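[1] Build me a structure from this.
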Amino acid sequence: MTQPLPLFARNQVIVAIWGLVCVLVLSVATGVSSLLWNQRQAELAEQAQQLARIAAGAEVGVNRTLLALDVLLATTEELLGQPLAAGAGSAISEPMADRLLAAVARQSLNVRHVALLDASGRPLASSSAATGRLVDDPPPDFVARALAQRVPTLLIGEPLLAPRSAERVIYLARPVLLPGGQRLLAVAQVPLEALAAVLLQGIGATPIELTLERASGELLLGLATAQGLSDAARASGPPLSDLWEQAANGWHGQTRLRGVPGQVAGRALMYGDLWVTASLAQSEVLRDWQQQVWLVGGAALLLALTLVISGGLAASHIARMQRARAEVAQSKALLDQALASMVSGFVLLDAQHRVVQWNPRFEEFFPWLASVIQPGVSFRQVLEATVHYHLPGASAEEKREWVRLRMRRQVQPQGTLEQRLPSGRSVQITERMTPDGGLVIVYHDVTELRQAAAEIELLAFYDPLTGLPNRRLLLRRIDEACAATERSGEHGALLFIDLDRFKTLNDTLGHEMGDLLLQQVGHRLQAGVRSGDVVARLGGDEFVVALLHLPPDLALATEQARTVAGQILGLLARPYTLGEQIHHSSASVGVTLFSQNSQAALEILKQADIAMYEAKAQHGNVLRFYDPAMQTVLHQRASLLADLKQALPLQQFRLHLQPQFDAHGRLLGAEALLRWQHPERGLVPPGLFIPVAEDSDLILAIGQWVLVSACELLVRWQADARLARLHLSVNVSARQFRQADFPALVGQCLEASGARAQRLELELTETLVLEDVNDTIAKMHQLRARGVRFALDDFGTGYSSLAYLTRLPLHRLKIDRSFVQQLGESPSDDVVVQTILGMARNLDLEVVAEGVETPRQHAFLQAHRCAIYQGYLFARPMPIEEFETLARGQGEADAASVSFSI
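    Model prediction:
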């Protein structure tokens, strides 16, 4: 029995409460102050790390750019060796040298102009001469300093304003030594805007100041992301040479452009005494923290007020609680403790079925009885008050019948009764007779138990992602449908649906977007069928629709199934909204019909699966009905795949080369074509085994083998002067190119073999390029920096925007053979080819015409100045040895004439 506290004890409790409130308020104030200070230090440390990362990224970008420019200027010695040697002793062959320098300038997007100066600073050749544009010459003092170097290194000048172009530029120079001992100077003009773009790579909208400066503080390039390029000549603050020890982790001081207090991070470059720095004003660093001070401070004040109010309420509540406890402690303490400890509801009735006692849990189950239930009230009254909530929409007679049946059950209680409450919870009612004729009724909450059972059933029979029936439930429904067709004579149809290019979506946008697409597909399928039909998900991107109750007539049933399948294809082809992106997809549908003579559910599902793969082989977005002949084709495909898996280990692949010629019939290089020499099947055409390899992971290993073989072949050619000039083109599949480490794999092939990257050309299709343009451009630039060239294959057959051509580092366009074969016969194809050739000339791209088979086609292409030809008119694909014999037959003269084909 609980005793009320005396007045002195109550006062002690209230004092303790207010003391606790004071302690909590002080704790909150201390904690908030510590939190804000730690957040301030964390903000400063985080921004310092971010600036260090930005400076490191700028260092890598500028080093890579300067190294590329250094290599570009250094290679002029190799490229210009012959033409300059030819002009030694007299005037240098300027047209040839100008064209070569123009080719050098095009190799880098950062170079505006490349020139070659003699020892007196007089221009000998210029990349601008080939295009007819005038470009300013470097300052004489810069030329003198560059030529005065004893060891040829890259010299970087000071920024200046070009008079002709009114553009801020900087000159880079490197002495080159010709085989005859002549010492020249290769100079490149680089716009500061290009270097600014390198500094800005990977930087968001944060107002950061970036500089490229000398250790002495001389500013070469200053860039504030919020204001653009700076005109300052020197950086603010002390020279970087005095801050060398602090550069690794940054330092607090003045920003390098505005000179305001802030954080600075700097990195020394690999060239001379150049540095890159990243600065951020302290006001920007702590802007978010200052906002947090207001928010957290306000929240802390609100919390303190809440604690004070809570303390007052608690003290008042304790006073009231003690007064109430004193009034009821004597009569209710023991019984309340016993009944309150029960987790189930409890009601005790006497022999006349009147209420004797109940517990609080019972009132929780039936809160509307609070004003009805009391000792001595008839249980019928309790039921009459409950029925209005249990059957809210029932008639008066139905409610009376429910009460009557419930009372009759109490005469001879048997087992348990389950009742669902208006709150949605389920209770299990157990009634037991007492020795005096009364009744004990226990209400046990079984909601969690029923929910667990429902979840178990859901996991066993439904797909957790889409909520659709899974494979197990689908097979059960198909068996039930087959049994129903035997009784009714009707037909049913099974539609096996597979999304096209779903793996590409997962690889490019991530599995979260893939799951979102699968959910939308499930919703569309449910909306596109009748209420009696079944939509299920087997797993991955595979769905099944079972159409039931189709007409007994097979033709009508087939037509209805075809109509529904066509509607589903249309539904799934509509655009999808995945987050902020619009995604276009399609599906392949296989259909099979079943009736009373059908096989088991697994066999029916297998037939629809086979029909779906036949639709998949037609490049998707089509439907195919099952035909027994498809089973034979599937077995043949499986056999071909099994043999294909052994082709690489057994060294059955061969490379054949199709020569490529210029307009004068001189051999320039070849395209590598894969052939499979099977010991039993013979020479298997690529059209048979390449699609099988594309559908599996074999295409990755095969593509890597082709790259390795091509590099080894280039190395072999390098040892022969008559073959060293030739280039080799290799087709790259979409799955191979989409590997995250594809540039690294190509680089490993080149490094391991020692092949010259400039002689390797990778051919990409328009479809591959447009799958993920940004990823494509990034990988192409990585490989282009190594010297690898690119050609756009089957140009004109895709759906690309020509704007992408200006962003891609391409060397060639290949006109698809479908246009070439109709030349002179189809005016529209003639116009397309002429347009491609004209556009390529404007973009400084070479054009390769594929499939040239007749003199008429050759004459048309030659008349419109096509550069390179490939086709049966010149040569068919041939083994490597035959190609090398053909190349050696061209002679040394032809080799010299194409030595500058890059």
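
[2] going forward, measure contacts and count neighbours with C-alpha atoms only.
    Noted.

[3] I figured residue 440 hits residue 348, correct?
    Yes. In this structure, residue 440 is within contact of residue 348 by CA atoms under 8 Å, at 4.8 Å.

[4] tell me the contacts of residue 505?
    513-514 (CA atoms under 8 Å, 6 or more residues apart in numbering).

[5] still on that earlier bit, residue 440 and residue 348 - which one has more neighbours?
    Counted by other CA atoms under 10 Å, residue 440 and residue 348 do not tie: residue 348 has more neighbours, with 21 against 16.

[6] one more to line up against the first:
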Amino acid sequence: MKSKNGPPRQLAASTLALAALFIVVVFGLAVFAVLEMRSRAVDDARDQIDRFLSGSVAAVNQNLLGVDLLLADLGMLLRPVGNEDMAAAAQRAAISMQSLARHSLLVERLEVLRPDGSVVSPPGREAVQLSPAFTARLMGQPVPELMTTAPSLSPRTSQQVLYFTRMVRLPDGTQGIALAEVQVASLARLLAHGAGIDGMEVTLESLSQGLLVSVPPRSEIAEGSASLPELRSAADARGIVRANSRLMGQDALMALRPTLNQDIVLSAGLPMEAVLEGFRTERNLIVGVTVLLMLMVVGVSAYALHQLREQWLRRREALHAKSMLDQALESMSDGFVLLDAEGRVAAWNRRFAEIFPQARVALEARMHMVAVESAVSGRSAEEAALLPPSLPAPGEQELELPDGRTVVVVKSPTPNGGMVCVYRDTSEKRRHLADIVEGKAQLQATLDALPDVLLELCLDGRCIGFHSARASLLDIGDPVGRTLSEVLPGDAAIQIMAAMREAYLKGLSFGKQFERRASQGTAWFEISASRKLVGEGADARFIVILRDITDRMSAQLQIDHLSFYDNLTGLPNRRMLLHRLQSAIDANVRRERQAALLFLDLDHFKTLNDAQGRNAGDVLLKQVAQRLQQLMREGDTVARLGGDEFVILIEGLSADSATAVMQTQAFGEAVLAELGRPIQLPAMTYHGTCSIGATLISASSASLEDLLKQADIAMFHAKTAGGDVLRFFEADMQTTVNARASLESELRAALKARGQFLLHYQPQVTSEGRVVGAEVLIRWLHPQRGLIPPAAFIDVAEETGLISPIGLWALEQACKQLDDWSNHPRRRHLTLAVNVSARQFRKEDFADKVREVLIRTGADPSKLKLELTESLLHDEVAETIRKMKSLAAIGIRFSMDDFGTGYSSLSYMAQLPLHQIKIDKFFVSGIGTNPKIELIVQTLIGMAANLDLEVVAEGVETQAQLDFLTRNGCRVCQGFLFGRPQPVEVLESQLDTELIPL
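    This is a model prediction of the structure:
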């Protein structure tokens, strides 16, 4: 691989690797030499310490032995000679001791003491004070040995001295103490005599008394220095260890030697600073030489790389120049041939071979140009051989090739006598020129067909070019030479000049418009302006296109109308209402007035729509819109939100709230009266009403959406009150709505959670007391409110559509129970009745969902009864019958719940695939108290018998009611007389008895 600006990487890497290897070798040798020199310096120091200690220990032992022998003989000197008494002997001994002290190199004086400290000899001399502990230890020796005190100040000479002592026997047979005073300085000179090594530290120490003598002199051992036991235990074979010195605490080579006296040891230490002093000088020399060698290697390597790079760059530049030339030749759109001085082909490019493929053989053979031109012109080899081999004449000529192409040849001589020949194929250019001419013609034809007006204008608005539209409402004649203000109305000229200024700055302007009124009507034009490219120094030119957009503007106005107005009634829609509502709030602030918002909802509109069709509903909505518009005052707004909901905005009400309420009430009653009048529909006269909710709008009113919400809530309460009434918004209405919304939210959460819904079962019992089935009734076990009955939440579930998933859950649980009972001999005959709401039943996929539940649970369809209400017969009866038949075909049975309480046509009874009707508890409760109700019950039972339908009576609470029903042919009853709705476990325990006690 080659680097971009240097020699090949392999060569550079080899050079660098060789330099690096040499550096590593030099560095390694230097490191080895330094380590070897350091080791030699340390070994030399060890030898010095060893030699010093050997000599010093011998000298110390010799002197200590002399002192010991001298003290041992003092006891003999005190013995009387001949007839001497003790005093004379002591006097004689004193003279001898003085003589011995004078001849000793160490001892300054000698004394003999008693253990109590009194002087035996020399008599009359002041005794040396020894510590009691020292005296006791000395006198307690089993074998007399030399002992020394710690250094102390001599009272006689004021010099630091040591007292060497030995226990001796006195002439009277008692034990005494022989004492020799030795100056510390004398011992120091003895030690220093052999310590001629720079930095050497020497100590003479007593294991019991501590430091005795040191060189250099110190009064105590340095803190942090190695202890004597550590020196003894860590020493090598020669007794030398590296540790902190005893005197200075420096890193040093230390050695410890014992003397003949077990209590006295000699140590010597040489600091590493002194050990390595000479080594450092040699090391620095080696490092300097090594660095110099490395720098030389780096310099030589850099120079070599530089030379290689320069050589490579020169070669690369040559190759690059050749490559650039080759690329230039190959990228030429013209053919190229270079001839040498003899007229032979020296070089050519690919384009020449493409133009003249028949000349490729002559080119590759680098033949004479005569042969090449002969191949191009189609001459034979024999004809080409007859032509003189000379250079072609310079100049330009045009060749017409046999295939119809035209080639222009330009031949130019070169300085070295050769020639450059350039061949340009102009066939494409000629075709391009022809295309341009044709394109201009097509452009002119296109311009002639365009409906736009095209102007070429100067910066001052003067027209210098013009193309008139084929047909245009903008009749400006011939504007060339005139300004815009002379040919167009003022507003149009202003807009065009503004577009030109924008195009001058940005290069393009689009979107500006102007209106032109003429006898044919109003026309709209859109301006497009662009700055025309002109030569440097020339005045700016602009191309301006005026396009007729009258049709588009008309469509846009219609779209805007649809955006703000209802398509059916022509009333403002929600978007326009919110805009005017905001304006009303702003006006209230300025004028200190109030406004009112009325929310209208037509009563029973859905019933009309379902019964008479959507067309009738649309007619009703249009007539309601017309009547409301007739009631509007100036400034009021009526809007349709959608469906049968209208909103009226009344402005200009009194600032006094009570008066504003009265004004709103009066207006609302007028609306109720107007919409209460009969309305003629295509097929009938309709008598309708509406429910109105109202809220006042003041300067401090809530947001727009909140105002609409308040009016909607008030309308809801008006509709709840029965309709045809107006209700004003009150705060407690919001509370009711919030509670309802909270209940809806909790219902949705209960569906997602598990275990909040549960089923209770109310038994259905025959007149003999046998349980044949049960009705499934849902309960809501709220985590905070406890058990909630269906009446508290079913209505909300119906309105929100949650009844469908709740009902599907109840159906699946009932089917699971049926499947469970099918495995129990005493329960497999039981049926379960499940209530299905009209909203749930009308779902398109209701029948499919029921089948899926049966497949999923494995329940027997013949044991399942679906209880429907008569409200299903109000509309879409055919679809209801179709679904019932499809489910009855798989065995499901149907029961008509609360039969007789709703509105239905008895004609459908024969068409519905019913198996059972249920007499509502309202009729059952009237048995025994109302003969008319009893007659209705008898009629219902008889009708069911004639239609071959089963009858179940709901709400049976007394024995009298049961007896009446049994007498009249009702065989199955349900009610508190037999049991309340209860969990399945209670029902199953009840089934363990054969009959229900009646």
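
[7] Can you calculate the TM-score here?
    These two chains, once laid on top of each other, score a TM-score of 0.48 by TM-score structural alignment, normalised by the length of the first structure; 508 aligned residues with a CA RMSD of 5.0 Å.

[8] Please, where are all the strands along the stretch 51-200 of the first structure?
    113-117, 123-126, 155-156, 160-162, 167-177, 183-191 (DSSP state E, counting those that start in this stretch).

[9] With distance to residue 700 of the first structure added, can I get those strands in CSV?
    Formatted as CSV, these follow (distance: least, CA to CA, whole Å):
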stretch, distance to residue 700 of the first structure
strand 113-117, 40
strand 123-126, 44
strand 155-156, 44
strand 160-162, 50
strand 167-177, 42
strand 183-191, 40
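
[10] between those strands, which one is nearest to residue 277 of the first structure?
    strand 155-156 (17.7 Å; CA to CA).

[11] And the closest one, what does it pack against?
    Applying 3 or more CA pairs under 8 Å, 6 or more residues apart in numbering; DSSP states H and E, one finds that strand 155-156 of the first structure contacts strand 167-177.

[12] in the strand it packs on, what counts as buried?
    By neighbour count on 16 or more other CA atoms under 10 Å, the buried set for strand 167-177 of the first structure is 169-177.

[13] how near is residue 145 of the first structure to residue 173 of the first structure?
    Applying CA to CA, to the nearest Å, the value for residue 145 of the first structure to residue 173 of the first structure is 10 Å.

[14] let me redo that: residue 517 of the first structure
    From residue 517 of the first structure to residue 173 of the first structure the distance is 55 Å (CA to CA).

[15] for residue 699 of the first structure, same thing?
    Counting by CA to CA - residue 699 of the first structure and residue 173 of the first structure are separated by 46 Å.

[16] can you check residue 527 of the first structure too?
    69 Å.

[17] With residue 477 of the first structure instead?
    From residue 477 of the first structure to residue 173 of the first structure the distance is 78 Å (CA to CA).

[18] again with residue 199 of the first structure
    21 Å.

[19] now swap in residue 418 of the first structure and tell me
    92 Å.

[20] Residues contacting stretch 636-651 of the first structure, please?
    In contact with stretch 636-651 of the first structure (CA under 8 Å, 6+ apart) are residues 653, 676, 678, 689, 692-693, 698, 702.

[21] If we use 6 Å, what do you get?
    Stretch 636-651 of the first structure has contacts (CA atoms under 6 Å, 6 or more residues apart in numbering) with no other residue.

[22] can you tell me which residues contact residue 253 of the second structure?
    The neighbours of residue 253 of the second structure, taking CA under 6 Å, 6+ apart as the test, are 241-242, 269-270.

[23] Quick one: classify it as helix, strand or coil.
    Secondary structure, DSSP: H, G, I helix; E, B strand; the rest coil: residue 253 of the second structure is strand.

[24] Residue 176 of the second structure now?
    Applying three-state DSSP: residue 176 of the second structure is strand.

[25] what about it, how many neighbours?
    23.

[26] what does residue 371 of the second structure give?
    Using other CA under 10 Å, the number of residues around residue 371 of the second structure comes to 25.

[27] tell me the SS of it?
    helix.

[28] how much space between it and residue 68 of the second structure?
    Applying CA to CA, the value for residue 371 of the second structure to residue 68 of the second structure is 132 Å.

[29] what's the answer for residue 61 of the second structure, then?
    From residue 61 of the second structure to residue 68 of the second structure the distance is 10 Å (CA to CA).

[30] Which one's more surrounded, these two?
    residue 68 (21 against 17).

[31] continuing past the helix or strand hosting the more buried one, what's the next helix or strand?
    For residue 68 of the second structure, the host element (DSSP states H and E) is helix 9-77. Sequence order places helix 86-103 as the next helix or strand after helix 9-77 of the second structure, per DSSP H and E.

[32] Please name every helix or strand in contact with that next one.
    strand 107-113 (3 or more CA pairs under 6 Å, 6 or more residues apart in numbering; DSSP states H and E).

[33] Show the subsequent helix or strand relative to the strand it packs on.
    Using DSSP H and E, the helix or strand that directly follows strand 107-113 of the second structure along the chain is strand 119-121.

[34] Buried residues, the next helix-or-strand element following that following strand. List them.
    Note on strand 119-121 of the second structure: by DSSP H and E, the next helix or strand toward the C-terminus is helix 132-139. For helix 132-139 of the second structure, the neighbour count (16+ other CA under 10 Å) marks 135, 138-139 as buried.

[35] and which of those is nearest to residue 300 of the second structure?
    The closest of the buried residues of helix 132-139 of the second structure, once distances to residue 300 of the second structure are taken by CA to CA, is residue 138, at 79.9 Å.

[36] Can you give me the distance of the closest one to residue 97 of the second structure?
    Taking CA to CA, one finds residue 138 of the second structure at 21 Å from residue 97 of the second structure.

[37] now do residue 646 of the second structure
    145 Å.

[38] same deal with residue 51 of the second structure?
    Going from residue 51 of the second structure to residue 97 of the second structure by CA to CA gives 36 Å.

[39] Who has more neighbours out of the two?
    Neighbour totals were compared for residue 51 of the second structure and residue 97, and residue 97 leads with 23 against 12 (other CA under 10 Å).

[40] The closest residue to that one other than its chain neighbours - how many residues pack around it?
    Nearest-residue entry for residue 97 of the second structure: residue 110, 5.9 Å, with adjacent residues in sequence omitted and distances by CA to CA, 6 or more residues apart in numbering. The number of residues packed near residue 110 of the second structure is 25, by other CA under 10 Å.

[41] could the buried residues of helix 132-139 of the second structure go into CSV alongside distance to residue 672 of the second structure?
    As requested, the buried residues of helix 132-139 of the second structure are exported to CSV (distance: CA to CA, whole Å):
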residue, distance to residue 672 of the second structure
135, 136
138, 137
139, 140
